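Visitor: The following block contains a protein sequence and its predicted model.
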Amino acid sequence: MTNAQLTFANPEIALSVRGFSVHDGLSQLFDLFVTAGSMAADLDLEAIVGRGAAFRLATTDPERPYAVWSGLCSDCEQISVEPDGMSIYALRIVPKLWRCTQRRNFRIFQHCTVIEAVTALLADWDINVHLRLVGEDLPRKEYRVQFGETDYAFFSRLLENAGISYSFEQVDAHGEGELESMRLVLSDRPAETARQREALIPYRGNTDEHDASPYVSKVRFGRAVRAGRFTIGGFDYRSSPDLRLLAEARAEAALEQRYELFHYIPGAFLEERSAAGGGTMASEPLGQAAAEIGLARTRTRQRRVSFSTNVLELAPGTSFSMDGHPRAELSAEAALLVVGRTIEGETDTEWWAHADATLTTDPYRPEWVTPMPRVMGVQSAVVVGPEGEDIYTDDLGRVRVQFHWDRYGQRDEDSSCWIRVSQAWAGSGYGMIHLPRIGHEVLVDFFEGDPDRPVIIGRAYNRGASPPDALPEKKTKSSWRSSSIPGGEGFNEISMDDVAGAELLYLRAQHDLRKVVLADETAAVGANLATTVAQNETRVIGENQTIKVKGDRTVDVDGRYATRSDAGVQSQAGELTGVSCSDGKLVISNGNASIVLDGPNVHIDAGANLRMSAGRSLGLYGKQVNIDGTPEVFINSGEAVAPSVVQLPMSMTSGGGGGPKKEGGRPRPPRGGDGLPRPPRGSDDAEFERQKRYDRATDKDKEKPDTIALPPALNEQLARVHRVAKATGLVEARLVDPKTYNTLKGNLDRWLKSEDERLGKLGREVNDTFERHRDHVEDLGDRLETTVERERANVNEAKDDLDEIFSGQRGNLMASTVALAGVFKDQIAHLGELGGDLTATLQREKDWLQRSKREWTGLSEKVKGYVQHLKD
């Protein structure tokens, strides 16, 4: 058949065509089978297979006299040798794109559109792409994976998902001896971009006659039911959880809208904002476009046409119109898009062609014929990132990995997309986070097995990354150990050792440990608790702190120990209390009671009772102050008035032995059950009890004056003297004449007033003196006591003369005097507890003492003179 020719890239090879068949179509590789003869029985098949080859078929079209299928010879077989020596060979010619079926690969394509991905893929095969795209711009995807599939399967899958078809167009040879070539054309709307035959092709019914003029015959028209709704659902973890990704496309036929195809395709809504990795976001318009493409794909060839023809121009991707068909859908105004054809021819006969078409008014999209590869099981990968980084992550805690099957990745931040990491707990602002670090081996799973949607679900040790503890020696230990960044020299750790009888929970902080408890914290230690702080410890307690130690408590401080309290400090010990200081020798012990401040010397030792109280100020000054409370010393300035009259013991009033025994040469006042001085017999018990309650009152319940005033009993005594004098005046008024009576009464009143003033002044001077000088007050007390004894003897000399008037008052007067001395001694005893080194001028105190003696002597003389005057 001279109308069929077979040529090769090697011009020395010559074969005559005996028969052929061609199968081609939209989004298909053409497949050409040729039977050819040659007188060469030993034809070099190596020179044919895998090399360029072309098949040319003559036509009746003067503008294009032949049709060409150019590509390469994929198979060549010698099938027989005829008796005349003719060898018959069977050859298969395929397009250059067929070579993509011969490479299976794992490869990642990032930040690109479908066209950019397939262009990069075909560049490896030196295949150029001619684009005829009229639709909207294709979305850019962050991540696509060719996973264990051939280049051709990946190429077809991407185009099918995008609704893009491909076909082959004849390109004439440009030079002598060159093979005609074919170019690859990609189109998203082939009905609109198809090469259209201008002339109508006559319809000839079902004739089998072969005619040189163009015609179509044996036309078949069909209609099929297809789904009228196509719905896509998706999910995007980057978007708001409230965003419902759902897109639906509907056909115009109401009957078929009942038939719905729902597909869950999360990636259908996703697009990358920019080529520089601006982030992937869900796009509802993109999902809607995917639904429209899916509906068109489903309804492709719902109306189908098949026919026979002798027109070779009607290649897949070509549109034409027929003339004379009685059906309205196939009238001359209707255009048909050729989607597939088959051409066959035999020796000594004509060839014939059979084709399939669809109406151009029905949008054409390639069918889903290429399956999506599914990852069966978990993949292992290594976490990667920029050089010099230990952890590389984003705001969602995602990382990048290098898969072991990826031969193109550089083990850097571009090796994969951002991959989410499964965590034990993930809530809104709470949960757990453990980021795998660069170099860690992780276990990667894939949503629904989709290689484009990986997720890290675990981690695994390997020979290069061993567990924190040696195994199997430490097989009972469960650890959670980190590694400091950068350097990795330090670590934090929480571990548990489950060895029976030696169970251990271990917590280690490489640097700081912070613990926050907003309410209560309870800790129970069954045995011992040991805490070691290398430097400082600071505790701030908002309210109260209680420490209960059932045994002993020891605080050992090598440096200074300071305690400050704004309110007060209270210490209580059941038995022995000891506080010790080394060089400063501060010893406070109760065994029973001792306070020693040995620098420079404060010693307080209370065998029984010791009490000090000051409402506002309490001072004791002097180089030497000695106060001895034998038998009694009472000093009270609570209300600046004298206390009740206290009767002297019998030993002091009459020199008898009825008083208390002296200890150490000094009498000791009798004591009550509470340790306080017991009042002498015959005293005012109620007043004494009141005084005791006053002494025990808190500072809040009483106000203490700043100075020591005259005892209240002394003031009361003076008042009684006034009353006695008044009574004496009444008696004298009856014994003497009024003039003498008035004279005596005036003299007595003046004397009493003068003595009252002098006693008040004396009390103030005594108080001032005590405040200024406290060295020899105890000696003053002794001297004062001696003076009182002497004055008492002088007063006793007038006892008989004043027996009727002053018999009941004499003891009170002397008791008041002694009470004053007791008050001084008691006050000094309280002040003595301060134990300070008090200084004053000894000579001044001696001078004051001499003046006091002279004043008391003068007072005594005046009293005796007045008494003598009354007696006269």
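Guide: Thanks, I have it. Numbers count the residues shown, from 1 in each chain.
Visitor: CA only for contacts and neighbour counts going forward, please
Guide: OK.
Visitor: Please enumerate the helices of the stretch 551-700 of the chain.
Guide: Under the criterion DSSP state H, counting those that start in this stretch, the stretch 551-700 of the chain contains helices at 650-653, 685-696.
Visitor: for those, which one ends up most surrounded?
Guide: helix 650-653 (a mean of 16; mean count of other C-alpha atoms under 10 Å).
Visitor: Tell me how far that helix lies from the chain's centre.
Guide: Relative to its parent chain, helix 650-653 has a centroid offset of 85 Å by C-alpha atoms, centre = their mean, to the nearest Å.
Visitor: quick one on the thing from earlier: would you tell me which of the helices of the stretch 551-700 of the chain gets closest to Ala355?
Guide: Closest to Ala355 of the helices of the stretch 551-700 of the chain is helix 685-696 (C-alpha to C-alpha; 125.1 Å).
Visitor: What helices and strands are in contact with that closest one?
Guide: The criterion is 3 or more C-alpha pairs under 8 Å, 6 or more residues apart in numbering; DSSP states H and E, and there are no helices or strands that helix 685-696 contacts.
Visitor: rewinding a little: now distance to His869 too, for the helices of the stretch 551-700 of the chain, in TSV please.
Guide: What follows is the helices of the stretch 551-700 of the chain, written out as TSV (distance: least, C-alpha to C-alpha, whole Å):
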stretch	distance to His869
helix 650-653	26
helix 685-696	36
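Visitor: Now the longest helix belonging to the chain: buried residues?
Guide: Identified as the longest helix of the chain according to DSSP state H is helix 738-772. For helix 738-772, the neighbour count (16 or more other C-alpha atoms under 10 Å) marks 741, 744-745, 748, 752, 756, 759-760, 762-764, 766-767, 769-772 as buried.
Visitor: try it against this one:
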Amino acid sequence: MATGLQFTFTVEHLMSSTFVVTAFNGEDSLSSPFDISIQLASRLNEILPDDVVDKQAVLTVWQDGEKQQSWQGIVSRFIQSDVGHHHAFYEVSLVPPIARLALRQNNRIFQHQSVPDIIATVLQEMDVQDYAFALVRQYPQREYCVQYRESDLTFIQRIAAEEGIFFHFTHGDMKNTVIFSDDCQNLAVFPMALPYNALSGGANKEMHVRHLKRHTQIRPASASLQDRTFKNPAYRFMHREFNTSAKYQRDIYDHYEHGAFHGDDNNIVPFTKVRLEALRRDAETIELLSNVAPLLAGLKFELKDHNDPLCNRDWTVISVFHEGEQPQALEEMGGEGITRYHNRVEAIQGDKSWRPAPLPKPRVDGVSVATVVGPKGEEIYCDEYGRVKVYFPWDKYHDSDDKASCWLRVSQAWAGGQFGSMMLPRIGHEVLVSYVEGDIDRPIITGCTYNAVQKPPFPLPDHKTRTVLRSNTHQGEGYNELYFEDQAGEEEIHVRAQKNLSIDVLNSKQESITYNSTRNVGNDDAQAIAKNQTLSIDGQQDIAVKGNQIIKIDSDKHSTVLGDWVEKISGTIGIQADEAIVLKSSSRISFQVGGSFISIHSGGVDIQGAKINLNSGGSASDIPLPSQPAILKNAAQDGSPFISNCQKEKGNE
């Protein structure tokens, strides 16, 4: 019995009669490129791969001269097989143009783009022009999205699945279009209800469904997703989505995940719903056999005439396996069978949502090496959180500038609430980047390394015993430094301040020096002591003052000298007292000028001079005043402290 079916296959630039189809089979599924293997014969045995591979081609199913279905695509595989008496035999694989994306692997970074925008960028780069978006939801921009060691196809499948976006194909006369959707309710509907006819034979020309199985499986009953963000570390971004339609199973099966949901309540809620729908995508399905060639993944249809009323409803096709045989295409095989087509269809209820299964993100083995970057002219570039930007050498597309990455947090040796350590890597530094829980989209700097350009502070291995902390003057020359020398016999702690050194001790400070202490001050030295000062010297104290020495005592001064007290003055001594001046000696007091003297002793008073005047002659001398340095004059005029760290000025009297 003739079925009226005919299969044809044509390739661009080749005559339509070049090939005849003897058989084909292949699968068409949501969110996956279709792949159809076609058995061909030709009168020509000199067809070369250059004539076919990567060329546009069309497989068409005809019935009674009318086109039932066609698949437009490109030839991804070409096999030259046996050559018989009348025909040469070939085999090809037909795939959509989007399958080309599987042939390009990339490492790249997308920033501040939504998933639909990223998908469109990749498709256009690979010259896939026939695509469309049929999306209901609005998709936020992703701050940072990385493709790492993934093919373009795997990458867009992964990020689309994360958002619950699936794709399918529509076929026109000369091209197919890949449609990206997020709502099964908006899919195209097959124009007629398909009858169920379990008794129908393979030669029945009428479109029908002849076999149906219902599959019901235990799947997670809920999904719980949680995330966090360092901008609000105490808050748990958590949402749980429940399935209420699966009465046949327990509700204790919860799928829990943490992380990678972009730390926002507005994002995590739809993510959770999408994740549960993906987990339950095959919980309740039907499998059917039909002869309806136009049934494609992403198409809705209505089933009728089934003996189970629950099956007579609308369904959404999620995958189709097509199979056709055309033995009479070869004249020598004309009597061995009829042309047949049938398919195996998997579908879900028309009111259910279908989401692709989430694909695992690529993982980085170990850490990545990167270079800190920033705008031209800057040496240090960070944000309010101390984050910096880096350039990854594996990034194929970005330049080494401040747009090369997102902001990366920097791991510190200690980090608390406004206490801890803070060392920011500077532009040009080589850093080691790890990934939070292995997530390629969540980089964090965990270390710095030297290289042939960024060398250590001291030559190695000459100074291998030296532990160093050296900074570098920003927009200038110089550095601050602290190092520890551990060479035996040369142990040292060295501190260097490029300009100022400030030490603030809120309580006590104690120093103990076993040997010598040397202090050199190149300019002024000032001390302010709010209370007492005690100085104890077991040996000799030498003080050399090249200028004036000014001592001001607001109260009494007491000196005790257990030996002699000798002072030699090259100039004048002036002593002024508002009250009495008392000189007392147990032995003698002497005053001598030249040959004249006065000597007071226990035996009397001796006065000797060339001339002695009583109540006549001469006059008293004025007391000389020392010159005051400018710093003291200024302090006296405006009352300002004459040292920078005046404890009295701070109120610490």
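Guide: That came through, no problem. Keep in mind it's a predicted model, so treat the numbers as computed, not measured.
Visitor: Give me the TM-score for this pair.
Guide: TM-score for the superposed chains, counting by TM-score structural alignment, normalised by the length of structure 2: 0.86, backed by 589 aligned residues with a C-alpha RMSD of 2.6 Å.
Visitor: circling back to that earlier point, which of the helices of the stretch 551-700 of structure 1 sits closest to His210 of structure 1?
Guide: Between the helices of the stretch 551-700 of structure 1, helix 685-696 lies closest to His210 of structure 1; by C-alpha to C-alpha that is 141.5 Å.
Visitor: As a check, name the ranges of all strands in the stretch 551-700 of structure 1.
Guide: Applying DSSP state E, counting those that start in this stretch to the stretch 551-700 of structure 1 gives strands spanning 578-579, 586-589, 594-597, 602-604, 662-663, 666-667.
Visitor: Tell me which residue is most central in structure 1.
Guide: Nearest to the mean C-alpha position of structure 1, by C-alpha atoms, centre = their mean, lies Tyr430 at 8.0 Å.
Visitor: What does that residue correspond to in structure 2?
Guide: Aligning on TM-score structural alignment places Tyr430 of structure 1 opposite Phe419 in structure 2.
Visitor: name the element the nearest residue to Thr347 of structure 1 once chain neighbours are set aside belongs to?
Guide: Nearest non-adjacent residue to Thr347 of structure 1, counting by C-alpha to C-alpha, 6 or more residues apart in numbering: Arg18, 5.1 Å away. Using DSSP states H and E, Arg18 of structure 1 sits within strand 16-25.
Visitor: Could you tell me where the following helix or strand past that strand falls in structure 2?
Guide: With elements assigned by DSSP H and E, the helix or strand that comes after strand 16-25 of structure 1 is strand 31-38. Alignment of strand 31-38 of structure 1 against structure 2: residues 35-42, by TM-score structural alignment.
Visitor: Give me the contacts around that stretch.
Guide: Contacts with stretch 35-42 of structure 2, where a contact means C-alpha atoms under 8 Å, 6 or more residues apart in numbering, come from 18-28, 87-96, 330.
Visitor: Which one, of the helices of the stretch 551-700 of structure 1, ends up nearest to Thr349 of structure 1?
Guide: Ranking the helices of the stretch 551-700 of structure 1 by their distance to Thr349 of structure 1 (criterion: C-alpha to C-alpha) puts helix 685-696 first, at 142.2 Å.
Visitor: whereabouts in structure 2 does that closest one align?
Guide: Using TM-score structural alignment, there is no partner range for helix 685-696 of structure 1 in structure 2.
Visitor: Glu350 of structure 1 matches what in structure 2?
Guide: Glu350 of structure 1 maps onto Arg340 in structure 2, by TM-score structural alignment.
Visitor: try Thr231 of structure 1
Guide: So Thr231 of structure 1 corresponds to Ser224, using TM-score structural alignment.
Visitor: Run a quick neighbour tally on its match.
Guide: Residue crowding around Ser224 of structure 2 was assessed by other C-alpha atoms under 10 Å; the count is 21.
Visitor: Report the contact partners of it.
Guide: Counting by C-alpha under 8 Å, 6+ apart, Ser224 of structure 2 has contacts Met238, His239, Arg240, Glu241, Asp254, His255, Tyr256, Glu257, Thr272.
Visitor: Burial check on the match of Glu350 of structure 1, number of neighbours?
Guide: Arg340 of structure 2 has 22 neighbouring residues, counting by other C-alpha under 10 Å.
Visitor: go on, Phe169 of structure 2?
Guide: Neighbour tally, Phe169 of structure 2, other C-alpha under 10 Å: 25.
Visitor: Since that was my last question, I'll sign off now.
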